[in-house]
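Novice: build me a model from this:
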Amino acid sequence: MMSSCVRRSMPAIRLLAIAAAALVAAWSGLAMAQSYPARPITLIVPFPPGGPTDTSARLIAKALAERLKQAVVIDNRAGAGGTLGIVAAAKAAADGHTLVWAGTSFAIAAAYGREVGYDPVKSFAHIGLVARGQQVLIGRLNLAHASLKDLVAASKSAPGRMTYGSVGAGSAPHLVAEYFKSVSGADLVHVPYKGGAQSLNDLQGGHIDVMFNTVTLLAPHIKAGRVKAYAVTGRSRDPLLPQVATIGEALNVDFESYFWMGLASPAGTPAAIVGRLSAELNQALADRQLREAMLQQGLEPAGGTPESFERTIVQEMKKWSAVIKAQGIKPE
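Specialist: Next comes the predicted model:
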């Protein structure tokens, strides 16, 4: 029969065993972080090469490679609105040698409440918010309405006639337009396209009236006088389009929307490695040349902690889930 002394000591023994296991895990993670990175790092970008998402990812990959003294290789995994690459990243080894470029679609896809193969919060270790940027509402040149206020009033006076294009049903520009409709009361009919180039061509050709897309993509067309700019979506004016008011300014409403991008790694990546990557990312984003390069792309460098990035993702999911539900939006 076990003595009472031995019985009393069992909880202490279990606690010691747990503490020892935790210590071993901590030392193991620390040792891994000290030798990290042991080989080239793969950065999965869930979109095709050449676009603004890819371009900004390459800027960060280069900066991290210089700081980590190891190659950071871009792996473009386009498909399923970005989901294909994100799922591949979620399934990768959690050793810090596979990262993913997590953008707005990272949260939007899951905000529909359907199975997408990953959970934006639970499937990843969040490293940091890299940057954010604004969208801009543009119209065809021969649209008669001089201001956003006039545009909204005209749409209300002729329900079902004014159209807006998007890069696809369920995309970020589609959701921003529906959010704008809910706040402003504008009456706009959605015309979905398969990408930004086609929607922009049709707007310039007079087949649709207005559209939202990123300042990065549309600023050159605005500056060249090919389209009208009505308003940007942020809290303050965009440095690339300082003459264009915000939606909040133009309509005296509470409106704010940004697209964003950040870095994440598979869930289970050792905290020491996540901390190292977060620190290196913040140092890279403090570099004047990198900041200038990002600003020229219409991006506002961000930075911050893994925890603050995770909060951003959670807030974005809640925001877009509410818009999706209220407006009855269906993905493609």
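Novice: from now on I want contacts and neighbour counts done on CA atoms only, so please keep to that.
Specialist: Noted.
Novice: could you pull out the buried residues of the helix ranked longest in the chain?
Specialist: As assigned by DSSP state H, the longest helix anywhere in the chain is helix 4-35. With burial defined by 16 or more other C-alpha atoms under 10 Å, the residues of helix 4-35 counted as buried are 29-30, 32-33.
Novice: just put the residues you listed in a markdown table and tack on distance to residue 239.
Specialist: Converted to a markdown table, the buried residues of helix 4-35 look like this (distance: C-alpha to C-alpha, whole Å):
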| residue | distance to residue 239 |
| --- | --- |
| 29 | 42 |
| 30 | 42 |
| 32 | 42 |
| 33 | 39 |
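Novice: please enumerate the helices of the stretch 101-250 of the chain.
Specialist: In the stretch 101-250 of the chain, the segments counted as helices under DSSP state H, counting those that start in this stretch are 104-111, 148-157, 172-184, 196-204, 215-223, 247-251.
Novice: and for comparison, fold this next one:
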Amino acid sequence: MIPRFKLLRASALVLCCLPLWLSAHAADKYPDKPVRVVVPFPAGGGTDTMARTLGLALQQALGQPFLVDNKSGATGNIGTEFVARSPGDGYTLLVVPNSLAINKFLFPRLAFDPQKSFKPVALLGSSPVVVGVKASLPVNSIQELIAMARKNPGKLSYASCGSGSPQHIAGELFKMMAKVDITHIPYKGCSPAAVDAAGGLVDVVFNTVANIRPFVQTGKVRALAVTSAKRSALAPELPTVQESNLPGYDIEVWFGALAPAGTPDAVIARLNAEINKTLARPEIRDGMEKISYEAVGGSSKQFADVIQRDLERYGAIISKANIKID
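Specialist: Alright, predicted model coming up:
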């Protein structure tokens, strides 16, 4: 006969270890059916392109289809909420930009929490915002732009990709740190904002590398700097805003993969490992650079830290600048 206390202790040990065994077992089998990759924006954009590149590579590595499902609407919130409500089994993933961190402060009644509702899988890529000016504006550096703005408060205008976009936040942070008054003009998308800057309808533009580059090459827009903390391989000739006597200025657009909360840790680890292998492939890195994104990668914890950092920063900027969705 086994003493009762020993039997209870053994049972408790089994129950304690069971979740770990189930998690490891899930990863051994995973994936054994197609995986849905939700993109909360329309097809054809940067997030969609990132997801499709990732999905094809994971399909080749893991032997199951990774099918992109575009669920757009409400500035990304519809698709994001769909994933938050999905089973935590690893068969529904989310690929999303840093609107995940921004929208918390723009939509106070969200049905999901950017941290509690998800488990970060991996950071996929990033891109700086480019600060440019129309060709006729007589400034050639961030310092000269600040000097002109200070001499002409409220007279200069800047275009962003839309209210609440990372480019808008980059512009407002610039105004705060440089202590200048520049009128914000929100556009419905990065492309029309870049077109109007090239046409001289706005003085300054905060936009993506991909949208600004063609107009820089034709001389219709003069690029002054990138907003990232370090110079970007996507535009190595451009200094950072930090180098222009604005230490601490740092805004980037990032893209990451997440899974619903409750997804087994072993499945997250499996996906993270495969994503990092994918991002290390030269053809993937080169392909991402061609669409103006740098491959990042790293651990799930590192991605979680980026989300936490941006929640703290964006919340403060949005509150101080009183940013609202039009």
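Novice: shouldn't residue 274 of structure 1 be in contact with residue 124?
Specialist: No - contact criterion C-alpha atoms under 8 Å: residue 274 of structure 1 and residue 124 do not qualify, at 10.8 Å.
Novice: mind listing the strands for the stretch 1-150 of structure 2?
Specialist: Along the stretch 1-150 of structure 2, counting by DSSP state E, counting those that start in this stretch, strands occupy 35-39, 66-70, 92-97, 118-134.
Novice: need these in a markdown table (columns: distance to residue 274 of structure 2 and mean neighbour count).
Specialist: Below are these laid out as a markdown table (distance: least, C-alpha to C-alpha, whole Å; neighbours: other C-alpha atoms under 10 Å):
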| stretch | distance to residue 274 of structure 2 | mean neighbour count |
| --- | --- | --- |
| strand 35-39 | 14 | 24 |
| strand 66-70 | 13 | 21 |
| strand 92-97 | 14 | 26 |
| strand 118-134 | 10 | 27 |
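Novice: now render these as JSON lines, adding distance to residue 312 of structure 2.
Specialist: Shown next, in JSON lines, are those (distance: least, C-alpha to C-alpha, whole Å):
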{"stretch": "strand 35-39", "distance to residue 312 of structure 2": "24"}
{"stretch": "strand 66-70", "distance to residue 312 of structure 2": "29"}
{"stretch": "strand 92-97", "distance to residue 312 of structure 2": "16"}
{"stretch": "strand 118-134", "distance to residue 312 of structure 2": "17"}
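Novice: between those strands, which gets nearest to residue 80 of structure 2?
Specialist: The minimum distance between residue 80 of structure 2 and these falls on strand 92-97, with 7.0 Å, by C-alpha to C-alpha.
Novice: could you measure the equivalent of residue 236 of structure 2 over in structure 1 against residue 291 of structure 1, distance?
Specialist: The equivalent of residue 236 of structure 2 in structure 1 is residue 242 (alignment by TM-score structural alignment). Distance, residue 242 of structure 1 to residue 291 of structure 1, by C-alpha to C-alpha, to the nearest Å: 18 Å.
Novice: ok, the two, which is more surrounded?
Specialist: A count of neighbours by other C-alpha atoms under 10 Å puts residue 291 above the other of residue 242 of structure 1 and residue 291, at 18 against 11.
Novice: need the contact list for the more buried one.
Specialist: 285, 300-301 (C-alpha atoms under 8 Å, 6 or more residues apart in numbering).
Novice: which one of those residues sits closest to residue 256 of structure 1?
Specialist: For these, the nearest to residue 256 of structure 1 is residue 300 (14.7 Å; C-alpha to C-alpha).
Novice: which one in structure 2 is aligned with the closest one?
Specialist: Correspondence of residue 300 of structure 1 to structure 2, assessed by TM-score structural alignment: residue 294.
Novice: wait, its match touches residue 288, no?
Specialist: Yes - using C-alpha under 8 Å as the test, residue 294 of structure 2 is close enough to residue 288 to be in contact (6.2 Å).
Novice: so residue 259 of structure 2 sits in a helix?
Specialist: No - per DSSP: H, G, I helix; E, B strand; the rest coil, residue 259 of structure 2 lies outside any helix segment and is strand.
Novice: that one: neighbour count?
Specialist: Using other C-alpha under 10 Å, residue 259 of structure 2 has 29 neighbouring residues.
Novice: mind checking what it lines up with in structure 1?
Specialist: By TM-score structural alignment, residue 259 of structure 2 lines up with residue 265.
Novice: ok, the nearest residue to its match once chain neighbours are set aside to residue 248 of structure 1 distance?
Specialist: Leaving aside its sequence neighbours, residue 265 of structure 1 sits nearest to residue 99 (C-alpha to C-alpha, 6 or more residues apart in numbering; 4.6 Å). With distances taken as C-alpha to C-alpha, residue 99 of structure 1 is found 36 Å from residue 248 of structure 1.
Novice: cool, and residue 306 of structure 1?
Specialist: For residue 306 of structure 1 relative to residue 248 of structure 1 (C-alpha to C-alpha), the value is 30 Å.
Novice: with neighbour numbers in mind, choose between these two.
Specialist: With neighbours defined as other C-alpha under 10 Å, residue 306 of structure 1 and residue 248 compare such that residue 306 has more, 22 against 19.
Novice: isn't that one right up against residue 127?
Specialist: Yes - using C-alpha under 8 Å, residue 306 of structure 1 is in contact with residue 127, at 4.7 Å.
Novice: list residues touching both of those two?
Specialist: Common neighbours of residue 306 of structure 1 and residue 127 (C-alpha under 8 Å, 6+ apart) are 274-275, 278.
Novice: from these, which single one is nearest residue 95 of structure 1?
Specialist: Of these, the one sitting nearest to residue 95 of structure 1 (C-alpha to C-alpha) turns out to be residue 274, at 9.6 Å.
Novice: residue in structure 2 matching that closest one?
Specialist: By TM-score structural alignment, residue 274 of structure 1 lines up with residue 268.
Novice: next, format the contacts of residue 291 of structure 1 as TSV and append neighbour count and secondary structure.
Specialist: Putting the contacts of residue 291 of structure 1 into TSV (neighbours: other C-alpha atoms under 10 Å; DSSP: H, G, I helix; E, B strand; the rest coil) gives the following:
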residue	neighbour count	secondary structure
285	22	helix
300	19	strand
301	21	strand
